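Q: Let's see this in three dimensions:
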Amino acid sequence: MNAGPAGLEAQPTATTYELGDLIPLAWGGRIRVPHFQRDFRWQSQDVLRLFDSIVKGYPIGNLLLWVRAQQAEEFMLGRLRLTAPTHNESLWVVDGQQRLTSLANALSAEGHPYRPFTVYYDLAAKEFVENPKSPEPHHIALPILFDLKKLLTWFRTDGLAASEHFDEAERVATALRQYKVPAYLVRQDDRDVLTDIFDRMNNYGRRLNRAEIFSALYSGEERAADDRLTLAKISDNVAARTGFGSIDTGTVLASVLARRGPDPMRDIRVEFSLSGRRTLPEFPDEDQLTAYSQGEEALVRAVNFLVREAGVPHISLLPYRALLVTLTRFFAHFPYPQPNNLRLLRRLFWRLSLVGPMVFKGSFTLFSRTLGSKIHPADEEGSLRAMLDTLSEASPVLPGADRFRTNEATTKIILSAWWSLRPRSLTSGDVLDAQNLDALLGSDRTAANAAPMVFPRLRDSRMKLLPANRLFLPTTSDPVSEIPALLAGQPLDIDESTWDAVLASHLLDRDVAALADRDRDVFLALRQQRVLGHLAGFLGRMAEWDYEDTPSLDSLDLDREFDEFDEFEETDLPAPPEVD
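A: The predicted structure follows:
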C-alpha cells in the first residue's frame, strides 16, 4: 500500500476562540478557505440549526486550521468580498468551512441579505427564523444582535416597540459573542500533507460526492482560483441566464461529462488526459476551461428547450435529473435542431418522464448511459430515432394522481401540466410568469412554496394529499391561509371575464369555486376529476403516443423508391387511456 505523505512534523496545537474574536478574524481576511475545499452547500435550515445550537450551548464541532504565510489578496468567503493582508500566520480552514462561512456571512451586514444567511432572531418566540415575510418589531437581524453598539441603537430606534424583550436580546447576544469554538492549529509547509488530511477527514464516515471529488482533482493552482470557472459557478450562471433555479453540481458535472462522451458516469480521474482512457473524448483538444464553458452553453440550450418547448419552467418541476443530462448532450452536438426534431425531442422528453424509470429500472446510470450512447455527433435524425426506439416496447401510461408530494416525479409532472394553464393570482388576476416562479423558489429543491394547500387542516389524510387540495400559486402576494374565501368571492376590482380566467387557470369555475367555502368534500371530488382530465389531455399533447415519429422532410431522400421507407414506420402504440 502507498504510504503517501510522511505526516505532520509536529502535533496540532489545541486552542479555543470566542465567536466575538473569531468572526472579526474572518472579516479581516485572516481566515481563508483553500480552493481544494468543497463548495459551500448548506441550506437555510442548516444555518438556523447552527445558531440554535450555539445559543443552547451545544457543541458544533472542532475547527482544523492550517497556519501558513499569505500575501495580500482579495477573495470571496460566501457572499463576502474580503481583503487578506500579508501575514505570516493566516488561518486556512481544513475542516469547518460550512460553519465558518455561515457564521461570517449571517453575522455580517454585507452577507446577511443573501440566502441562506438571512437569519433573524424572534425575541418573542425565542427562536431563530429565516427571513420573515412580514417582519414584526420583535424580529431582529443577526448583524445587529451580534454588535453591542448596534443592538443598543436598535432598541432606541427601530426596536423601540420591542423594548420588553431587551433582556432576551442581551442574553442571546452574549451567548453568541462568548460562545467558545475549539480549534486545532496545524503548522505544516507540505501542502500534500494537508490535502491528505482533508481527504481522510472527508472520506471516513462522510464521503465526498462525485462533483466535489472532481472539483478537488481539477482545482488548479491557488492563484486566481476565485475567478476560475467551477461546477458551482456554472450552476449559478445557468440560473442567472435562464431563471430555471439552481441545478445541483452533481447534475452539472454529469452534463459537462455527457457533452464530451456518451457515458457521463465514466472514470473522472483521467478526464483531461488521453492516457488511461477506454475511449477517446469527442473533443480531444479542448482544455478544462473550454470544457466547462462549452458545457455551460450546452446546458443553457437544454434548459431553454425545457422552458420554451417542453413546458418545464423550473428545476423543481423536472421529473428526473438524467433527462437534463441527456438533453445537454443532444444540444452540445445539435445546438439548433430542425423544428420537427424539436417536436420529436419534446415527445421523447415526456415519454421518458412517464415510462423512463420502468424501461431503465429506475437507474440514473443506465438511463444516462443508454441514451447517451444513442446520440451520435453529426447525425441529428439518427440520434433522435435511436433514442425514441429505446421506448418502442413501452406502453403509454398515466401517472397516478392520488397524492401530491413535491419531491416526487408524478407531482412535478402534474405541476408542469398546471403551468400550461398559465395560473393567475387570486387577488390581482395577473398571470403568474416564470419570473414570479423563480423569485419565489430561487434555489429551492422542490416547488412546495408555490403549491399551497386549499384546506391544510383536513382530518382525512387521503383527501388532504390529493392534488385537488393544492393550487399552483407562485406568488407571495396572495394570502394562502385564506384560499377558500378567496375562491368563493370575486374581488371587486377584477371584472367578470378576468375572474372566469382566474378560476379556469386553476381548473375551476364559479360553481365549483363557491363550494370551497361550503362543502369541502364535494369541492375536492369535482376538482380532482378536472385535475385527472386535464393531466390526460396535457400528456396526450406532449407525449403524442399515437403519432408517427417521422423525421423532418429535409432529411428524406425523396428520389428513393417508396418501398425503401419501411424503416420509418413506427411500431403501433395504443393511445393514452381515457379518464372519466
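Q: only C-alpha atoms for contact and neighbour calcs from this point on.
A: Will do.
Q: Can you get me a residue count around residue 140?
A: 24 (other Cα atoms under 10 Å).
Q: Wait, it touches residue 120, no?
A: Yes. In this structure, residue 140 is within contact of residue 120 by Cα atoms under 8 Å, at 5.4 Å.
Q: structure for this one too, so we can compare:
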Amino acid sequence: MAAHVGSRLSTATPYIKDLNTQVRKGEIKVPQFQRPFVWGVAQALDLLDSVANNYPIGSLLLWRTADKLATERNIGEFKLPETEDLTPTDYVLDGQQRMTVLYSALGAEDEGIGFSAVYDLEAEKFLEEKPGERPLHHFPMRWLYQTTKLLNFRTALQSHKNADLLQERFDALIEVFSGYQIPVVTLRDLTIEEVCPIFERINSSGTDLSTFDLMVAATWSKGFDLNEKVEEISYSLEPKNYGEIKGTTVLKCLSVVQYESANRERVIALRGFKGSPDKMDSLVDRTRKALLRAVDQLATDFKIHSLSFLPYEAHLVILTYIYANNPNLSAQALRRVRQWFWRTSFSERYRGAPDDFVTRDLQAIKSFVLKGEDGSEETFGTGLTNAEIKKMVFRKNNSRSRAFILALAKNNPKNLTNGNTIDTSEALSVYNRKQFHHIFPEAFLKRTAPGVERSNLLNFCMLAAADNNRISDRDPKDYLPELIGDLGLHADDVLRSNLMPTADEYDYTMAELGTFFDARVDIVRREIFRLCSGAH
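A: Model prediction:
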C-alpha cells in the first residue's frame, strides 16, 4: 500500500505568489468536511512574522483528483470560481488555516474582505490593518505582488525622516516574502479508499478528522447529500437524548445493516448509493427504525439515557444490527442480548477493538441472539472475581465504571438521606460526577488515609448533589448510622437498593474502608453475575 501510494505522491516547493494564483483560479479548494477558518488575528500575525524571519511554517497536504467534492468552504471569506468538471482540483487536506492567512493577507484584492495586514517598518512588526489614514511607514501586505503600488510606496517612503533605514528594511521584507517557498505534498489520483487512512491520521490542527467527513464530501451532489441523511437520523434520536450521535457511528450502523460489516471498506462502499437515492432512502429508513429500537432498549432495559454512559460505540452499532434483522425479539432473544451487553461491558471486550473485531462479533451475535444457538455466551466474557472488583476504579471513559453505574441504576436505588427513589433517567441523562457519592468521602480519606485509592468503584453509590453536600466530609462511622436511624424500618431496603450490606450484615458504627469493601464486594459480584446471566 505504502509503495503504491508513494508512486503517486509528489512534492514541490512553490512560491507563496504561485500558490495564491492557484487559489484565485479555483485550482485549490477547501472541501466541505474541513472546519471553517478559525484562526485569530494573533495567530495570523505570528504566521506572517515566521515567514518574515524565514522560519518554516510547515507543509501543505493536497489531494488532486478529478472527482468533484463538496466545496462549500472557500478560502476564508473569499468566494472562489468554479472549475470545469473534468479539470483536476487540489483539495486541501492539511494546512487550510495557514493557506487562508497567506491568501487573505497577500493575495486578496486591496479592499477585499477578510484578514488584512500591514508591516510597520519602524517597529518591525506586523499589525492588522485598521480603517482610516495609513501612516507612511505602514506597508499594506496586499501590495506585495502589485509592482506599481509597491514601487510607489517605496518612492513615497523617501520623504520619511529615516528613509534610508526604512527602505533597507522594506527591501529585505520584499526579498524574503518574494523568495519564500512552502513545501507542498500532493496525493495524485488516489481513490477515497486510499486517502481515508491518510486523512484520518492528520491531526496537526487539533481537528477531529474522520472517514465520515470525507465520505460526505466524496458522495455529495446536487441531488444527494449524505450529511442530510445522517442528520435525518440524528434528528429522530433527539427526543430520546441521543441526538449527539457521531456521523461515523451512523455510517457504521448503515454499513452493518446493509453489509453486515463495520469495516472502513464497507463503510466507504456506501458511496455507491450516490447514484441510487431511493435505495439510500430505504436503507436510511431501515437503519433509523432499528436505531430507535436499539435506543429504546438502551434506555429502558439498561438505563442508558445518554451516549455519555454507553460503555462502547460497538454496543449501539451491534444492537442496531440486531433490530434491523429482527424488530420483535422474543423473550429468549432479549435475555441473550442482556447477556451479551453485560458480559462485554464488564469484560471490556470492545476496549480498543478495531472495526473488523466488531464485524466478527456480528456473526457471533447472529448465531447467539438471532438464531438462538446455544453455547456461545462465554465468547463475550464472564463475571468478575472479588479481587477484580476491588481493583476497579471510577473512570469516566472506562466501560466497567459505566457498567457499574448502570448496574446501580438497574437496582432502582433509593436516596440514602431520605429513602426517596432516585430519578436515574435524570441522573444518567448527562454525565455529572456530582450525582455519584463517595461513601467514604474523598476529603475524609485524604485527611485520614492519604495514601489510599479514594475512587474504587466499591466506594460509590448514587446520590443527588445537594445530599452529597449534606454529608460533606463526615466520617462514615458517624453519618451512616445516623442516616440508618432516620430511615428506620426502610433502612435495609434503601441499603439493598444501593448494593450495600444491611445493618445486620455490617456494623456501620465500626465502618472502615477495607472491612466495608469486604462486606460489599460479594453483593456487587452477585449482582454482576445476575446481570451477566441475562436477568431483567
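Q: who touches both of residue 140 and residue 120 of structure 1?
A: Counting by Cα atoms under 8 Å, 6 or more residues apart in numbering, no residue touches both residue 140 of structure 1 and residue 120.
Q: Map residue 411 of structure 1 onto structure 2.
A: Here residue 411 of structure 1 is matched to residue 401 in structure 2, going by TM-score structural alignment.
Q: any idea what sits nearest that match, other than its immediate chain neighbours?
A: residue 394 (5.3 Å; Cα to Cα, 6 or more residues apart in numbering).
Q: Contacts only, for that neighbour.
A: Residue 394 of structure 2 neighbours (Cα under 8 Å, 6+ apart): 401, 455-457.
Q: ok, it to residue 151 of structure 2 distance?
A: Residue 394 of structure 2 is 68 Å from residue 151 of structure 2, where distance means Cα to Cα, to the nearest Å.
Q: The match of residue 411 of structure 1 reaches residue 457, doesn't it?
A: Yes. Taking contacts as Cα under 8 Å, residue 401 of structure 2 lies within contact range of residue 457: 7.0 Å.
Q: neighbours around residue 527 of structure 2, how many?
A: Residue 527 of structure 2, neighbours per other Cα under 10 Å, totals 20.
Q: Residue 351 of structure 2 now?
A: 14.
Q: Report the central residue of structure 1.
A: Nearest residue to the geometric centre of structure 1 (Cα atoms, centre = their mean): residue 246, 3.9 Å.
Q: wait, is that residue part of a helix?
A: No. Per DSSP: H, G, I helix; E, B strand; the rest coil, residue 246 of structure 1 lies outside any helix segment and is coil.
Q: counterpart of residue 307 of structure 1 in structure 2?
A: By TM-score structural alignment, residue 307 of structure 1 lines up with residue 299.
Q: For its match, what is the enclosing helix or strand?
A: helix 277-300 (DSSP states H and E).
Q: for residue 6 of structure 1, same thing?
A: Counting by DSSP H and E, there is no helix or strand that carries residue 6 of structure 1.
Q: can you count the residues close to the nearest residue to it once chain neighbours are set aside?
A: Spatial nearest neighbour of residue 6 of structure 1, excluding adjacent residues (Cα to Cα, 6+ apart): residue 193 at 7.6 Å. A count of nearby residues for residue 193 of structure 1, using other Cα under 10 Å, gives 17.
Q: In a strand, residue 193 of structure 1, correct?
A: No. With three-state DSSP as the criterion, residue 193 of structure 1 is located in helix rather than a strand.
Q: Please enumerate the strands of the stretch 401-536 of structure 2.
A: 436-438, 460-462 (DSSP state E, counting those that start in this stretch).
Q: Show me what the longest helix along structure 1 is packed against.
A: Of all segments of type helix in structure 1, defined using DSSP state H, the longest is helix 520-543. Here helix 520-543 of structure 1 touches helix 339-359, helix 409-419, helix 510-514, going by 3 or more Cα pairs under 8 Å, 6 or more residues apart in numbering; DSSP states H and E.
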